[in-house]
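K.L.:
sequence unknown, structure follows:
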C-alpha cells in the first residue's frame, strides 16, 4: 500500500465513531434531508488584533472529514451548508482541503 493509501486508511479510521469521530447530521445547502456521517471536531486558534493594539486568542470550531468517505455518502462539503453535532448547530464558513484526501470545515455556531 502506498503512502496515500495508508494516509486515507488512517483518516477514515480516526473519523469513525468511537475513535476520534463524532456523529454529525449534515445538511447541504438547498437539500431537504440531512445525511448522517462522522467527523473529527476540533478548534482552530486565531489571533485577534484589537483597536488598541492588543492581541487576544479566540477558538473557532472546525470539523476534520475524510472527503472520500463523505463523497461516497453523496456529500461534497461547501460554504453555507449546515450541520448538527450533539445539540449544537453550525454553518460551514469555508472548506480547507488538505491535499491528502481530507478537509477541515471551518464552522460558525448558529443560534
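P.N.:
Cool, the structure landed. Keep in mind the model is a prediction, meaning the values are calculated, not measured. Numbers count the residues shown, from 1 in each chain.
K.L.:
going by C-alpha atoms from here, please, whenever you check contacts or count neighbours.
P.N.:
Will do.
K.L.:
which SS state does residue 8 fall under?
P.N.:
Under DSSP: H, G, I helix; E, B strand; the rest coil, residue 8 falls in the helix class.
K.L.:
quickly find the element holding residue 42.
P.N.:
According to DSSP states H and E, residue 42 maps onto strand 35-49.
K.L.:
which residues does residue 72 contact?
P.N.:
Counting by C-alpha atoms under 8 Å, 6 or more residues apart in numbering, residue 72 touches no other residue.
K.L.:
then residue 62?
P.N.:
41-44, 104-107.
K.L.:
can you go through those residues and name the buried ones?
P.N.:
41-42, 104-107 (16 or more other C-alpha atoms under 10 Å).
K.L.:
in the strand holding residue 42, which residues are buried?
P.N.:
35, 37-42.
K.L.:
structure two is appended below for comparative analysis:
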C-alpha cells in the first residue's frame, strides 16, 4: 500500500479516534501506574496513535450495543463514554486487549453484569 492509498473511514470513526486519542493522552498523563502509560513508554506515540485508529471501530460497536437511555445515562460521549471504554482495555505486547463482545463491555461500563 502506497503513501497515497486511502482507507475509508466515516465521520463517526474519525470522531471516535479523536476522542480516544484525547482519552489516551489524559490517561497517560494522570495514571502513571496504568498499562496505557507503560504502552506509551514502551511502544511510542506513533504506535499508540495507530492503536487509537484500530480501537475506534470497537468503541463504536460498544456504543451501538447500548440503548438511547443507556447512552444518555453515561453522560457526554467524549468525556464519559470513551474514557469508560478505554478503562476496559489492557495494553499487552503492542496491542489493545479487550473483551470481544461489545455488549459485555457496555454492561461493564454501565455497572451491570454481562448477560
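P.N.:
Right, received. Where do you want to start? Everything numeric in this text was worked out from a predicted model, so none of it was measured.
K.L.:
superposing both, give me the TM-score.
P.N.:
TM-score for the superposed chains, counting by TM-score structural alignment, normalised by the length of structure 1: 0.28, backed by 56 aligned residues with a C-alpha RMSD of 4.6 Å.
K.L.:
got JSON lines for the buried ones among the contacts of residue 62 of structure 1, with distance to residue 49 of structure 1 too?
P.N.:
JSON lines is the format used below for those (distance: C-alpha to C-alpha, whole Å):
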{"residue": "41", "distance to residue 49 of structure 1": "26"}
{"residue": "42", "distance to residue 49 of structure 1": "23"}
{"residue": "104", "distance to residue 49 of structure 1": "24"}
{"residue": "105", "distance to residue 49 of structure 1": "24"}
{"residue": "106", "distance to residue 49 of structure 1": "20"}
{"residue": "107", "distance to residue 49 of structure 1": "21"}
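K.L.:
return the member of the residues you listed nearest to residue 68 of structure 1.
P.N.:
residue 104 (13.4 Å; C-alpha to C-alpha).
K.L.:
isn't the closest one up against residue 93?
P.N.:
No - contact criterion C-alpha atoms under 8 Å: residue 104 of structure 1 and residue 93 do not qualify, at 10.7 Å.
K.L.:
now the strands: where do they sit in structure 2?
P.N.:
90-92, 95-97 (DSSP state E).
K.L.:
out of those, which gets nearest to residue 15 of structure 2?
P.N.:
Nearest to residue 15 of structure 2, of all the strands of structure 2, is strand 95-97, at 18.7 Å by C-alpha to C-alpha.
K.L.:
the closest one packs against which elements?
P.N.:
On a contact count with 3 or more C-alpha pairs under 8 Å, 6 or more residues apart in numbering; DSSP states H and E, strand 95-97 of structure 2 meets helix 35-64, strand 90-92.
K.L.:
deepest-packed of those, please.
P.N.:
helix 35-64 (a mean of 17; mean count of other C-alpha atoms under 10 Å).
K.L.:
packing partners of it?
P.N.:
Looks like helix 35-64 of structure 2 contacts helix 11-30, strand 90-92, strand 95-97, helix 102-109 (3+ C-alpha pairs under 8 Å, 6+ apart).
K.L.:
repeat the analysis, applying 7 Å as the threshold.
P.N.:
helix 11-30, strand 90-92, helix 102-109 (3 or more C-alpha pairs under 7 Å, 6 or more residues apart in numbering; DSSP states H and E).
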